[in-house]
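Visitor: sequence and computational prediction follow.
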Amino acid sequence: MAEKKQNKEAQEQAPAVNIDALLPELSNKNSDYVFKLRKFVKEAGATDAQEQAILEEFLPKILKDQHEGKPAAQVYGAPSLLADHILKSSGKKQGDKQPFWIETIDLGFSFLAIFSLIYGVMSFFAKNSKQDASGGLVSLILMSFFAAVVFTYFNRWLDMDKKKRPNMFLIIIAGVASVLLVSLVSVWLTNNVDTIVTRQMPAIAQLIVAALSYGAHFYLKRRFHLRNMFQTAPRARK
């Protein structure tokens, strides 16, 4: 009993792993691996304390393997897989689902940034207004957030049990019909409603919208720990 007590006290008095001292000892490959590992666990919503605990556990192991000529990728696989394994084993699932509307708004700003950037660059090189295919702000918002709804729903559809998924053929038909409808409404607004939010925007305005939209996407992604645009939808909690 006394021996167990002494061992416990020795463990409590053992110095914590000095992460700042260990990081410079990593090779270039392992340094990049740890950087990506930290990125994945933070994007999955891990707290600073959880990230600290992960580094304290794995940095000594990675350095030990490094001294034996084994890079971390060889021992643990891709950093995304290790992050997923760590978080699942600790009871936290990577990229837990957020409400549909939050993911949709985030993706909407992502698409708005992409579309605005593309149209803004195209406007710079357009020789005349006839070659400028960009629409107004309302049209861009319609297309962007409609695409976000479709993309978010598709991610949720992939995550469903295969036996419970709605018929893919019907979804494709509904999707194509909706795309055509939104496109027609966007074109009609640009050509027939002459207001500051419906007429074609100059290139600089497009680029400003792109920058603001990306800023909104970046904030939402950090605030709600959202997954990346092309990251597989996570499994729902049982």
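Guide: Structure's in. What do you need?

Visitor: okay, CA-based contacts and neighbour counts for the rest of this
Guide: Noted.

Visitor: kindly provide the distance from Gln206 to Ile54.
Guide: Distance, Gln206 to Ile54, by Cα to Cα, to the nearest Å: 42 Å.

Visitor: of the two, which one has the most company?
Guide: Shown here are Gln206 and Ile54; by other Cα atoms under 10 Å, Gln206 has more neighbours (26 against 18).

Visitor: residues in contact with that one?
Guide: 116-117, 119-120 (Cα atoms under 8 Å, 6 or more residues apart in numbering).

Visitor: what is the burial count for Val41?
Guide: Using other Cα under 10 Å: Val41 sits among 24 other residues.

Visitor: quick one: the strands in this structure, in order.
Guide: Counting by DSSP state E, the chain has no strands at all.

Visitor: can you give me the helices for it?
Guide: Taking DSSP state H as the criterion, the chain contains helices spanning 2-13, 19-22, 28-43, 48-67, 72-76, 79-89, 100-125, 137-159, 168-192, 203-224.

Visitor: now distance to Gln131 too, for those, in JSON lines please.
Guide: Shown next, in JSON lines, are the helices of the chain (distance: least, Cα to Cα, whole Å):
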{"stretch": "helix 2-13", "distance to Gln131": "71"}
{"stretch": "helix 19-22", "distance to Gln131": "55"}
{"stretch": "helix 28-43", "distance to Gln131": "41"}
{"stretch": "helix 48-67", "distance to Gln131": "51"}
{"stretch": "helix 72-76", "distance to Gln131": "49"}
{"stretch": "helix 79-89", "distance to Gln131": "44"}
{"stretch": "helix 100-125", "distance to Gln131": "8"}
{"stretch": "helix 137-159", "distance to Gln131": "17"}
{"stretch": "helix 168-192", "distance to Gln131": "14"}
{"stretch": "helix 203-224", "distance to Gln131": "13"}
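
Visitor: another structure for you, compare them:
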Amino acid sequence: MKANEENNQQTPPDEVQATSEPVKDEPAAESANNSTDSTDSTNSADSTAATDETDTIDIVKTDVSAETARRNQEASARQAKVRSERKRPQGKDPQEMTPAELRAELTNKNDDYVFKMHKLFVEAGYTEADADQKIDEFLPEIIAGQRTGKPAAQLYGAPTVKVDHIIHAPAKPIEIKYWMRSVDWSMLYFVILAAVFGVMGFFTKANAANNTSSGFLTLVTMSLSFGFLLTWFTDGMAESQAAKKAGRKPKRPLWRTILLSVVAVFVVMALISMISVILPGLNVVLPAIVYLLMAAAVYGLRYLFRRHYHIKGNTMF
């Protein structure tokens, strides 16, 4: 008993405390390590789950975008097809269809539009036949617009506006061609020269038969030559004046026009002299009264010619 007590007394208290402390710290360290490992594994799992979720969202967005693009492309293709079908001509060409076929193809709106036009034409003084004929001129255009989805009201406006425009449409300017003006001037020269030859015939009866300068062939040659030459000269003068007003260079200078006209007059006079010498039998001198009658007849013919081709002005009478 005493020995055991001595042994207990000899053992220092610090050593006993030191040997007991490690035993107490080992469970705490193990728990700390276990806590750290569990935290890392948890964070790793969370990170992996977040990455998978992000990838899934991106894939879904990509699929949605691709599906949207595909649907838009299909919608555009359908719209293009509809537009092409609307523009595509249906049936016969309206220009080759008869008025009856055109009227049979009218829609209800266009048929009502045509009915109102017909009524307005009749109220304006047109006969039933004239009103139908006037409307028939526009039916091909109405049908062509109808096939592309444009009714007549969209093409022309209200029926009253279209009918008023037709009735009071300004007259189109008529182009007076070069040959028309040349023939007009030639007939005028014929009238003047024939009247002069006729008057001269009353005062030169003795030498009239030998005066080939007043023969019929001379009359015709001078009238045609001077008629076409005067037309060419007046056109050149008008072009020079227009160029001067516009401040540009004329196509043919004025001096050249005058010079060529003088040369042309000498050529015509030489031609008349040759006719008198070479063809005296054809260049007969007619009686004075015949020249006067021809002058009157050609003047009446010229009046009808000018009226037919709507030639006005630019002549002496």
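Guide: Arrived safely, thanks for sending. From a predicted model like this one, the values you see are computed outputs, not experimental measurements.

Visitor: give me the TM-score for this pair.
Guide: Scored against TM-score structural alignment, normalised by the length of the first structure, the superposed chains reach a TM-score of 0.52; 144 aligned residues with a Cα RMSD of 2.9 Å.

Visitor: mean neighbour count, the helices of the first structure: which tops it?
Guide: Among the helices of the first structure, helix 100-125 has the highest mean neighbour count (mean count of other Cα atoms under 10 Å), at a mean of 20.

Visitor: what's the matching range in the second structure for that one?
Guide: Helix 100-125 of the first structure corresponds to residues 178-203 in the second structure, going by TM-score structural alignment.

Visitor: to what extent does the matching stretch diverge from the first structure after superposition?
Guide: Compared with the first structure after the fit, stretch 178-203 of the second structure shows a mean deviation of 0.8 Å (mean Cα distance after the TM-score superposition for the first structure).

Visitor: Asp14 of the second structure and Glu5 of the second structure: what is the separation?
Guide: For Asp14 of the second structure, the distance to Glu5 of the second structure equals 18 Å [Cα to Cα].

Visitor: how about Asp40 of the second structure?
Guide: 52 Å.

Visitor: Tyr299 of the second structure now?
Guide: Taken as Cα to Cα, the span from Tyr299 of the second structure to Glu5 of the second structure is 175 Å.

Visitor: map Tyr303 of the second structure onto the first structure.
Guide: Under TM-score structural alignment, Tyr303 of the second structure pairs with Phe218 in the first structure.

Visitor: burial measure for Pro253 of the second structure, as a count.
Guide: Neighbour number of Pro253 of the second structure under other Cα under 10 Å is 14.

Visitor: so who does it touch?
Guide: Counting by Cα under 8 Å, 6+ apart, the residues that Pro253 of the second structure touches are Ser240.

Visitor: in the first structure, what sits opposite it in the alignment?
Guide: So Pro253 of the second structure corresponds to Asn167, using TM-score structural alignment.

Visitor: where's its match relative to Ser178 of the first structure, distance?
Guide: Asn167 of the first structure is 17 Å from Ser178 of the first structure, by Cα to Cα.

Visitor: next: Leu220 of the first structure.
Guide: 27 Å.

Visitor: now do Val34 of the first structure
Guide: For Val34 of the first structure relative to Ser178 of the first structure (Cα to Cα), the value is 44 Å.

Visitor: now Lys130 of the first structure
Guide: The separation that Lys130 of the first structure has from Ser178 of the first structure, given Cα to Cα, amounts to 27 Å.

Visitor: map His285 of the second structure onto the first structure.
Guide: Quick fix: residue 285 of the second structure reads Val, not His. Match for Val285 of the second structure (TM-score structural alignment): Gln200.

Visitor: list the contacts of that match.
Guide: 134-137, 190.

Visitor: ok, now which ones touch Ala264 of the second structure?
Guide: Per Cα under 8 Å, 6+ apart, neighbours of Ala264 of the second structure: Leu229.

Visitor: aligned partner of it in the first structure?
Guide: Using TM-score structural alignment, Ala264 of the second structure pairs with Ser178 in the first structure.

Visitor: one step back: which one of the helices of the first structure lies nearest to Gln231 of the first structure?
Guide: Closest to Gln231 of the first structure of the helices of the first structure is helix 137-159 (Cα to Cα; 9.1 Å).

Visitor: that closest one packs against which elements?
Guide: Applying 3 or more Cα pairs under 8 Å, 6 or more residues apart in numbering; DSSP states H and E, one finds that helix 137-159 of the first structure makes contact with helix 100-125, helix 168-192.

Visitor: for Val75 of the first structure, which of these is the nearest?
Guide: Judging these by Cα to Cα, what sits closest to Val75 of the first structure is helix 100-125, at 34.1 Å.

Visitor: show me what that closest one is packed against.
Guide: Applying 3+ Cα pairs under 8 Å, 6+ apart, we find helix 100-125 of the first structure packed against helix 137-159, helix 203-224.

Visitor: buried ones in stretch 132-147 of the second structure?
Guide: 132, 134-136, 139-140, 142-147 (16 or more other Cα atoms under 10 Å).

Visitor: so which of those residues comes closest to Asp46 of the second structure?
Guide: Nearest to Asp46 of the second structure among those, with distances taken as Cα to Cα, is Arg147, at 66.1 Å.

Visitor: hmm, Glu85 and that closest one touching each other?
Guide: No: if you go by Cα atoms under 8 Å, Arg147 of the second structure and Glu85 don't touch, sitting 9.7 Å apart.

Visitor: against the first structure, where does stretch 128-140 of the second structure fall?
Guide: Using TM-score structural alignment, stretch 128-140 of the second structure finds no match anywhere in the first structure.

Visitor: and if you look at stretch 72-90 of the second structure?
Guide: Stretch 72-90 of the second structure maps onto no residues of the first structure, going by TM-score structural alignment.

Visitor: ok now that stretch, how far from the chain's centre?
Guide: 25 Å (Cα atoms, centre = their mean, to the nearest Å).

Visitor: just stretch 51-65 of the first structure next, same as before
Guide: Offset of stretch 51-65 of the first structure from its chain centre (Cα atoms, centre = their mean): 25 Å.

Visitor: same thing with stretch 56-68 of the second structure?
Guide: Distance, centroid of stretch 56-68 of the second structure to centroid of chain: 48 Å (Cα atoms, centre = their mean).

Visitor: Gln98 of the first structure against Lys221, yeah?
Guide: No: applying Cα under 8 Å, one finds Gln98 of the first structure not in contact with Lys221, separated by 10.8 Å.

Visitor: quick one: Ala83 of the first structure and Ile105 of the first structure, what's the gap?
Guide: 26 Å.

Visitor: mind checking how far His85 of the first structure is from Tyr76 of the first structure?
Guide: 10 Å.

Visitor: with Ala21 of the first structure instead?
Guide: 22 Å.

Visitor: which ones are touching whatever residue of the first structure lines up with Thr231 of the second structure?
Guide: Here Thr231 of the second structure is matched to Thr152 in the first structure, going by TM-score structural alignment. The neighbours of Thr152 of the first structure, taking Cα under 8 Å, 6+ apart as the test, are 100, 103-104, 107.
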